[in-house]
Structures are given as C-alpha cells and as structure tokens.
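Peer 1: What follows is a predicted protein model with its sequence.
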Amino acid sequence: MDHEEKFKLEDLDCANCAAKMEDAIKKIPGVNDASVSFMTQKMSIDAEDAKFDEIMKEVVAV
C-alpha cells in the first residue's frame, strides 16, 4: 500500500533548487513519485507505506 503526504516548504530559494530536490527524492528507493514546487513552496511525496518513515529520514537529508 502507498502513502501520499504533502508538505509546506520554507526558504526554497530558486526553481533550480526545487528541481534538484525533486530529482534526488525520486531516486530514493521506495519513492513512487515526488514533486517539489518552487512557486507554491510545496512538496508532495508518494511512497511505500511500510517504508514511509525510513524514506522521510532520507528526504530530510536531501
């Protein structure tokens, strides 16, 4: 089963940074999809439910 979560970001400085974050998050094993929007300062992550907490630790490290 999958788990989708949305987050409000703060201090995201540029669209290029958002794109780099999104690419890095999508490469984390267990992540099905991710989007990071510079314009809305929001991030959405769809990942495996069983590994979600572990995946979020890696997302924070990005």
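Peer 2: It's in.
Peer 1: When you work out contacts or count neighbours from here on, use the C-alpha atoms and nothing else.
Peer 2: Noted.
Peer 1: Run through the residues that contact residue 36.
Peer 2: Taking CA atoms under 8 Å, 6 or more residues apart in numbering as the criterion, residue 36 is in contact with 18, 19, 21, 22, 42, 43, 44.
Peer 1: adding another structure so you can compare the two:
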Amino acid sequence: MKKIIKLEGLCCANCAAKIEDEVKKLSGVEHASLSFMTQRLTMEVEEKRVDEIIEAARKTANKIEPEAEFKVLR
C-alpha cells in the first residue's frame, strides 16, 4: 500500500536522508523515499501494518527532526 506523508519544516537534506534511511529499515516497509525539495515521504508498506508503520515513521522523524510537522496526506 502506498502512503504519502508531508514533513513540513525539514531543515536540511542531510536530515531528510537520515529519516529516509531509518524508515527504510522499519519492518514492513518495502520502499521509502523522502524528497527534501518537496518534503514528501513516499512509502510502500504492508497493508496489514499501515498504522504501526506510520507511527514508527513519525517517531523516527521526530527523533531526527523534531521541528518538522508530520502530516499523512494519503
């Protein structure tokens, strides 16, 4: 299942790369890509674990970039 998340307020491309790398390591994530320019995280995740994966991604993003606002777009 494809999920798109907006991370408003990312301060740098390095933080975006760190978040992307950590999200890719989450169990149930088949693919993840975070664009610093669009501030969008696109993930392909296991459908039965969507909520669990989104919450883990939120915690990961908050740990690396606490000022960024995490919004699930779809």
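Peer 2: Sure, I can see it. Bear in mind that the values here come from a model prediction, so they are computed numbers and not experimental data.
Peer 1: what's the TM-score here?
Peer 2: The TM-score (TM-score structural alignment, normalised by the length of structure 1) is 0.91; 60 aligned residues with a CA RMSD of 0.7 Å.
Peer 1: Looking at the contacts of residue 36 of structure 1, which are in helices?
Peer 2: Members of these lying in helices (criterion: DSSP state H): 18, 19, 21, 22.
Peer 1: among those residues, which ones are buried?
Peer 2: By neighbour count, with 16 or more other CA atoms under 10 Å, those hold 18, 21, 22 as buried.
Peer 1: which among the contacts of residue 36 of structure 1 gets closest to residue 5 of structure 1?
Peer 2: residue 44 (5.8 Å; CA to CA).
Peer 1: count of neighbours near the counterpart of that closest one in structure 2?
Peer 2: For residue 44 of structure 1, the aligned residue in structure 2 is residue 42 (criterion: TM-score structural alignment). Using other CA atoms under 10 Å, residue 42 of structure 2 has 18 neighbouring residues.
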